Each structure stands twice: as C-alpha cells, then as structure tokens.
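S.K.: missing the sequence, but the structure's below:
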C-alpha cells in the first residue's frame, strides 16, 4: 500500500527562502518524499489552504488513507498568517485538524519556538501589536492541547516554557543535516591532508543584536594565526560595519553569499561559529545554521548554557566555551598548538551527521505518528 501523508503549513513558504522558518518546512517535506511518502501539501495564504483542505477532505471522504498529518507552525499566530495579518478564515486550520482527528488521523505539529515569551520579542514588537499577538499565540497553544497527538519542539529547553496544563506528548525534533557524499569526500581529504597553519573560522548569519560578533573579533585581532570569514546580508553589514571597524583586520573577510555559493568557504573551513552571548532565549533556541555546519562536517564552537553548547558537550562535535574573552583566547592558543584535534572533531561530526539527517527526522515522525 502506498504511503501518504498530509503536510500542513499555515502560511506561504518561499522555496528559495533563506531563513530557518522558510528552509525547514521545505527540507522536511522533501525528506518525507525521500523516504517514500506521497505528500499532500496544505500551504499558502488562507485562500490557497482552503482549496487544498477541500481537496484532501474530498479524498478522505472517498476512501483515501492518510498515515498522519504533520504540521509546522508559523512564526506568526495561526490566525494572522495572511499578508494583511487579518483573521480572514479564523476557523480554517483548526477545524481541519478536528476533521482529521475525528477520522483517526494522528496529528503532530512542530512548534517553531516561543520567541514571544522573551524580552527580545518585547523589544522588537510594539506594545499595541503584542496586545493582539500574545493572546493569539496562547490560543494556538490551547488548540494544540486539544487536538494534537504529539507536539514537536526544537529542543528540550522549550518544554519548560510550555504551560503546566499542556498534556499531549512533547517530543524533540531538532533541524536536520544534509548528507552529500561528494562533500563528505572533499572534507575527508581536507582534514586528512591539512598541515599545521592558520586556523580558518567561518560564520554565516546576522551581525546585529543577539548576533553581536564584537567579542569574537576583538579576540581575533590579537591572534595573527586566525582568519575569519563572515557571511551576512550586505544591507545589514553596511549598517553595522562602523560598529565593527575597530576590530577589523586584513584577516577578517566579509562576504554576502547564499546557497551553493557558500560551498567553497565551507570546504576550506576548520571551525564554524555559534559563539554568542548566552541569553535566556538562546538557552532553548536551536539554530538551524548549526545543522548546515554539520552538513559540511565542520567542528563547531558554541557557548556554554545554550542549546548549541549542550550539543557540543553531549556529542563532542565541537567546543562549548564560556562567553568570555580570556576563555576564547586561551582556547585559540591551545588549538593552534594542537591542531590534530580538528581532524578528531571532524570525524565525530561525520558520525553525528549520519544519525541526524532530515530523512532521520522524517522517519522519526512517521514511526511516532503511525506511518
């Protein structure tokens, strides 16, 4: 019998999008297909979702069997995901969940994060908007509590921020990595033939706010044996380059690339960075970029008391450091003296990669929801 599932996303996803909220749904949808599922996709503005839901209901009423319904939440409340942020079809998505539940289709939903509960959200969103969005985020949780069989979360830290009354199963489902044999072979050759020399750090992401790189660059300015490449949005860099100017040297390269254009930089990197100040939000947030680093089998430096740091400690695929200048400086000095450890960490990342692909995530969901 053919395997078939429903994949629901309550907003439009740009297939070429770069953010985690755009990348993740497309990656895991493709992973379901790669493990043999026909995927009926409910996605887009509410009008498009209504049409897709109507078709799936017709299928179910005419005997089509779906193994499960898997959903990924939006960064916005479900009722406000149209471009105009108006609740044009307020009952559409949760009524569809009710329809599936009544027909014995198990439902799992990945809850992206709980950014709305943290100080960063209050600083970024005006109070008049929060008076609307926060109650609607709470409404989402209330409906999840009633309708879901499994709530998937990106990290174990999210669980402590859920209401105590939340009862369905809560299961970790972090991002996945991409297994590419061609890249694996190139990286194996790189680390096997690498001679002692300058240490090359690569970073991809933002450079403002919670992604402040000033401590990293301040330390690197004193380390002539370290080169760093920073990939960020050009507009963002233009806004913040004067802030970073005191720390820049000829050993710091700034690029504005994406997608496959990043590959040459990854292939020559010794370390990738997730090294930032350990805020309360970051203690539970799971950066999707970490798993892109894993895809290129690159050892990672992360911060203690963050989710990324916990993974480094548990799986030994990099280093977890206190966010302090002296500790970072001492780490780089020791690494320069003992560069053989880079190959050792690379091999651990390879092992971790095989167990943490997007296909691994899709198989986990399929088993847990009965597919």
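M.R.: It's in. A quick note: this is a predicted structure, and the numbers were derived from the prediction, not measured.
S.K.: okay, CA-based contacts and neighbour counts for the rest of this
M.R.: OK.
S.K.: list the buried ones in whichever strand or helix holds residue 93?
M.R.: Following DSSP states H and E, one finds residue 93 within helix 92-102. Using 16 or more other CA atoms under 10 Å as the test for burial, helix 92-102 gives 92, 93, 94, 96, 97, 98, 100, 101.
S.K.: take a look at this one as well, against the first:
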C-alpha cells in the first residue's frame, strides 16, 4: 500500500464509503467503481404469484432470518433461494424454520439461473446490516438489475443507497414485521412492482461492464475531470 501511495496511484474502490475503512491519507486519489451487469439480459416479469429470488450465501455473514420469517408468514408468496448445499444444510440445522412451503432451495451454478430469473419478480438483498455492508457492493445487485428485477434491500447498507438512487426497489428495516408488511402490500399492487422493475431496467442500461470500462478510461486519462 505504501508503494502505491508514494506513486500517487488512483484507487478504484467498490464504494466511496470503503475509503473510511482503508484509512487513506487525505489527499489520496480515489473513486467508486462498483461491479456491473451484463447488457441485453432483461427478462419480462412473469404472470404468476409474487416470487422473490435470492442468490448467495447463508450463514454468519449472510443472515436472512428476518426475511425468511417474513416470507413464512405469507402463504401465497414463493421464494426461490440459490445457495451452496453445505450452507443450506447448516442453515436448516441451526434454524429449522427455514424449511417451509414458501422457501424453495436450489443448488445451482451461475450459468443455470435463467429459468429462476424468469420466474421471479423481485431480487432479494434483505440481509442483516453490518459494518462490512456499509461499504460493500454485492455483485448480485447489478445482476438483479440487469435482468430487470427490482430489489428488496435492508436499510443501512451501501446496496440500499444504490437501489434508492435509481428508485429500483424497496429499502426496509431488517425486521420480519417490516419486510412482511412490504411483501403483503406488493402482493396486491403489481403496478408498483412493474414500476420499480421499469426503473431497474433503466438502471441496468447505465451500469454495464462497458460503462465501468469507460469510467476507468476516462478517470485515468483525465476526461472525467
């Protein structure tokens, strides 16, 4: 790190908030460069019962308990949950309530998710907030957007800030009651889901990997100044 600082290197960080945790010197040059999504991946919303989609880990750093409890309280919704089998087995051993009619676990690779995306209305990032999540930017955030899926995300996270900036989802407290109230409202208001999905599509158009490459080029050549 000292060598990079001495060379006056420009740092690309997942978010500007990460600079606080790196304790960079005051005059350090840095900017945000979050992940992105692929272009031309948008899928239409399905005509089915409200279906939510979560892809990622489950466990100490990916606590979904409040979201799962909320989903379990609403019989008419469906949650497609993709995670590693080992993590799923450990989760249900610790929290047997994860096994419920609303929760459908899958153990798939990244290139096997198209059908589940096509079945879904909303992507889920409703994990327990933490210091790490104050600056972390999940890759799945932009993958959800690239498929035209609005996002349910917990407040107090960098992911929530990004979703709010595009009005492409719902920012909720990390409580089962708050999440359940939002899900019940959306069950009876598909127009709201469609409007947020349209915003997700708009966000996806300006958050592709090509956009990120242009940002890097413009920053390093001084065009962004």
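M.R.: Right, received. Where do you want to start? No experiment lies behind these values; they were computed from the predicted model shown.
S.K.: And the TM-score between them?
M.R.: Once the chains are laid over each other, their TM-score by TM-score structural alignment, normalised by the length of the second structure reads 0.92; 222 aligned residues with a CA RMSD of 1.6 Å.
S.K.: Tell me which residue is most central in the second structure.
M.R.: residue 141 (3.1 Å; CA atoms, centre = their mean).
S.K.: For that residue, give me its contacts.
M.R.: 125, 151, 159 (CA atoms under 8 Å, 6 or more residues apart in numbering).
S.K.: any idea which of the buried residues of helix 92-102 of the first structure is the one closest to residue 163 of the first structure?
M.R.: Closest approach between those and residue 163 of the first structure, by CA to CA: residue 94, at 19.6 Å.
S.K.: name the element the closest residue to the closest one other than its chain neighbours belongs to?
M.R.: Closest residue in space to residue 94 of the first structure, ignoring its immediate chain neighbours: residue 143 at 7.3 Å, by CA to CA, 6 or more residues apart in numbering. Assigned by DSSP H and E, residue 143 of the first structure belongs to helix 127-147.
S.K.: List the buried residues for that helix?
M.R.: 133, 136, 137, 140, 141, 144, 145, 147.
S.K.: Any chance of those in CSV with distance to residue 206 of the first structure as columns?
M.R.: Converted to CSV, those look like this (distance: CA to CA, whole Å):
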residue, distance to residue 206 of the first structure
133, 25
136, 28
137, 26
140, 29
141, 29
144, 32
145, 34
147, 36
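S.K.: Can you check which part of the second structure stretch 69-84 of the first structure sits on?
M.R.: The aligned range for stretch 69-84 of the first structure in the second structure is empty, by TM-score structural alignment.
S.K.: returning to what we had before: next structured bit after the helix holding residue 93 of the first structure?
M.R.: Following helix 92-102 of the first structure in sequence, per DSSP H and E, is strand 107-110.
S.K.: After that next one, which helix or strand is next?
M.R.: Heading C-terminal from strand 107-110 of the first structure (DSSP H and E), you reach helix 119-124.
S.K.: equivalent range in the second structure for that following helix?
M.R.: Taking TM-score structural alignment, helix 119-124 of the first structure hits no residues over in the second structure.
S.K.: Which helix or which strand is home to residue 230 of the first structure?
M.R.: Assigned by DSSP H and E, residue 230 of the first structure falls in strand 226-231.
S.K.: in that strand, what's buried?
M.R.: Neighbour-count burial for strand 226-231 of the first structure, counted by 16+ other CA under 10 Å, picks out 226, 227, 228, 229, 230, 231.
S.K.: Can you tell me what the fourth one aligns to in the second structure?
M.R.: This means residue 229 of the first structure. Under TM-score structural alignment, residue 229 of the first structure pairs with residue 80 in the second structure.
S.K.: so who does its match touch?
M.R.: 51, 52, 53, 54, 103, 104, 105, 106, 116, 120.
S.K.: Could you tell me which of the residues you listed belong to strands?
M.R.: Among the contacts of residue 80 of the second structure, the ones falling in strands (DSSP state E) are 51, 52, 53, 54, 103, 104, 105, 106.
S.K.: Tell me if I'm right that residue 54 of the second structure and residue 82 touch.
M.R.: Yes - using CA atoms under 8 Å, residue 54 of the second structure is in contact with residue 82, at 6.1 Å.
S.K.: Make sure I have this right: residue 243 of the first structure is in a helix.
M.R.: Yes - assigned with DSSP: H, G, I helix; E, B strand; the rest coil, residue 243 of the first structure falls within a helix.
S.K.: Now whichever residue in the first structure pairs up with residue 70 of the second structure: which helix or strand?
M.R.: Per TM-score structural alignment, the equivalent position to residue 70 of the second structure in the first structure is residue 219. Here residue 219 of the first structure, judged by DSSP H and E, is contained in helix 214-220.
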